[in-house]
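1. requesting a structural model of the entry that follows:
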Amino acid sequence: MPRPKSYDRQDAIAKACNVFWEHGFQDLGVREIERLTGLNQFAIRSEFGGKEGLYLETLKYYCDAAITAEMAPMKQGSIPEIISFFKGLVTPGSTTSSDYGCLIVNTGIENARIQSPRLENAVRSYWNSLEGHFLIALENEHTAQGEGATFTPHILAASLVPAVMGIHAQNRSQRDQTAGRPLVDLICSILSGYRPS
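-> You can find the predicted model right below:
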């Protein structure tokens, strides 16, 4: 007879997301995850397939929240929506702003040592999604401007992704979710310059 669950799955994933976001993946042991999330080892193993399986669930939770709350407006928008996204990276209370940087950036850095294909795929998928949202917004802007447009959408979209990585890295290194504001201000100024005056 299966054991009854003593936890809510989504709540457990949300707690685990915050724990991994703050402490990272590699140095966090299963016992520490138990203590910080309330999940027991049996649940981590049977429900999530172990520590990496739980971590992958938290990455999906994190990515879905960022895409729904912060990226989605770019699909119907243009440069102003990209500017709004960048400002959110350094705005306390935003889904994508944290003293701990970005869970995806942190995962990419850790995975340079771990070399997990599953983590690599999750990270790559997120950045591809972000670049895709930038591209849609920039193509919308380019179409609206017509022949007067002074930028190439796919080049600019690809350039904005590493800027996001740098902003998050700055926030985490200083444990201050507003630390990347100078770079955000620069990017927003550049983007505003592509708009008709």
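
2. make it CA atoms for all contacts and neighbour counts henceforth
-> Will do.

3. quick one: contacts for Met74?
-> By Cα atoms under 8 Å, 6 or more residues apart in numbering, the contact set of Met74 is 81-82, 133-134, 136-137.

4. here is the second sequence; please produce its structure so I can put it next to the first one:
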Amino acid sequence: MARVREFDTEAAVAQAMNLFWTRGFEATSVRDLTEHLGIGQGSLYAAFGSKEGLYRAALAHYRDTLATAALADLRAGGDVRAVIRTMLVERIRIAVMHGGRGCLLVNAAAERLPHDGPTQRAIRDALDISADALAEVLRAAAGRGEIADRHDPRTLAAFLVTFLNGLLVSAKVTPDVTTLAPLVEVALGALD
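-> Model (predicted):
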């Protein structure tokens, strides 16, 4: 008779996400994970297949929680510049928390790419979702005359996502919101 899983996999993924976010994939051992999650190695493998499987679940959890919250704020409406400014500064704030651990997706890209195809697809999908949502907001704002229409909304969205990723790397080097936030104003100049 198969044993019933005795732990909350969603909670385990959330805890693993924080551990991977703080330490990175390579520096986090299976033993670290089992101790941190309070589960046995067999349970980890039964639930996720491997350390890599748990890592991909953690990346998906990050995308589905933090990234989705940012997109919800974007879609809520309001002055597009103010909404984008708030979203970017909030991402900086999250990145500098806990000693400047940055962004899990950016960290994963720096650590695991180009040699880890599944991680690359997960990151690309998350960035595409963000750029698509941002392009939709920018297209609507241009239609209302809130921003200039000199740039293709998809290209402008890709620029802002790329800018944010660079900013999140900078947040690891200089984990200070007051130093990084003024850079957002420069990027918002692209909307003129």
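
5. and Met53 of structure 1, how close does it get to Thr150 of structure 1?
-> Slight slip there: residue 53 of structure 1 is Gly, not Met. 45 Å (Cα to Cα, to the nearest Å).

6. more neighbours, those two?
-> Neighbours were counted for Gly53 of structure 1 and for Thr150 using other Cα atoms under 10 Å; Gly53 has more, 17 against 13.

7. that one is in what secondary structure piece?
-> According to DSSP states H and E, Gly53 of structure 1 maps onto helix 51-66.

8. give the buried residues for the longest helix seen in structure 2.
-> Looking across structure 2 with DSSP state H, the single longest helix is helix 117-143. Buried residues in helix 117-143 of structure 2, counted by 16 or more other Cα atoms under 10 Å: 119-120, 122-123, 126-127, 129-139, 141-142.

9. tell me how many other residues surround the residue nearest to Leu188 of structure 2 when sequence neighbours are not counted.
-> Closest residue to Leu188 of structure 2 apart from its sequence neighbours, by Cα to Cα, 6 or more residues apart in numbering: Arg81 at 6.9 Å. Arg81 of structure 2 has 17 neighbours, counted by other Cα under 10 Å.

10. what's the separation between Arg81 of structure 2 and Leu134 of structure 2?
-> Separation of Arg81 of structure 2 from Leu134 of structure 2 (Cα to Cα): 12 Å.

11. swap in Thr179 of structure 2?
-> Thr179 of structure 2 is 25 Å from Leu134 of structure 2, by Cα to Cα.

12. likewise for Ala82 of structure 2?
-> Counting by Cα to Cα, the gap from Ala82 of structure 2 to Leu134 of structure 2 is 13 Å.

13. same deal with Arg150 of structure 2?
-> For Arg150 of structure 2, the distance to Leu134 of structure 2 - Cα to Cα - is 16 Å.

14. using the three-state scheme, assign Asn18 of structure 1.
-> helix (DSSP: H, G, I helix; E, B strand; the rest coil).

15. and for Arg172 of structure 1?
-> Classification of Arg172 of structure 1 by three-state DSSP places it in helix.

16. cool, and Pro175 of structure 2?
-> coil.

17. count the neighbours of it for me.
-> 22.

18. now do the contacts for it.
-> Applying Cα under 8 Å, 6+ apart, the residues contacting Pro175 of structure 2 are 95-97, 99-100.

19. and for Gly49 of structure 2?
-> Taking Cα under 8 Å, 6+ apart, one finds nothing in contact with Gly49 of structure 2.

20. spatially central residue for structure 2, please.
-> Of all residues in structure 2, the one closest to the mean position by Cα atoms, centre = their mean is Leu105, 4.8 Å from it.

21. skipping adjacent residues, who's closest to that residue in space?
-> Ile123 (6.1 Å).

22. just the terminal-to-terminal distance for stretch 110-118 of structure 2.
-> End-to-end distance of stretch 110-118 of structure 2 (Cα to Cα): 14 Å.

23. please read the previous query as pertaining to stretch 65-76 of structure 1.
-> End to end - Cα to Cα - stretch 65-76 of structure 1 spans 18 Å.

24. try stretch 38-57 of structure 1
-> End-to-end distance for stretch 38-57 of structure 1, by Cα to Cα: 16 Å.

25. so which bits of that stretch are buried?
-> 39, 43-44, 48, 51-57.

26. could you dump those to a markdown table with distance to Ser192 of structure 1?
-> Listed next are the buried residues of stretch 38-57 of structure 1 as a markdown table, based on distance: Cα to Cα, whole Å:
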| residue | distance to Ser192 of structure 1 |
| --- | --- |
| Leu39 | 47 |
| Ala43 | 49 |
| Ile44 | 47 |
| Phe48 | 45 |
| Lys51 | 44 |
| Glu52 | 41 |
| Gly53 | 42 |
| Leu54 | 41 |
| Tyr55 | 38 |
| Leu56 | 37 |
| Glu57 | 37 |
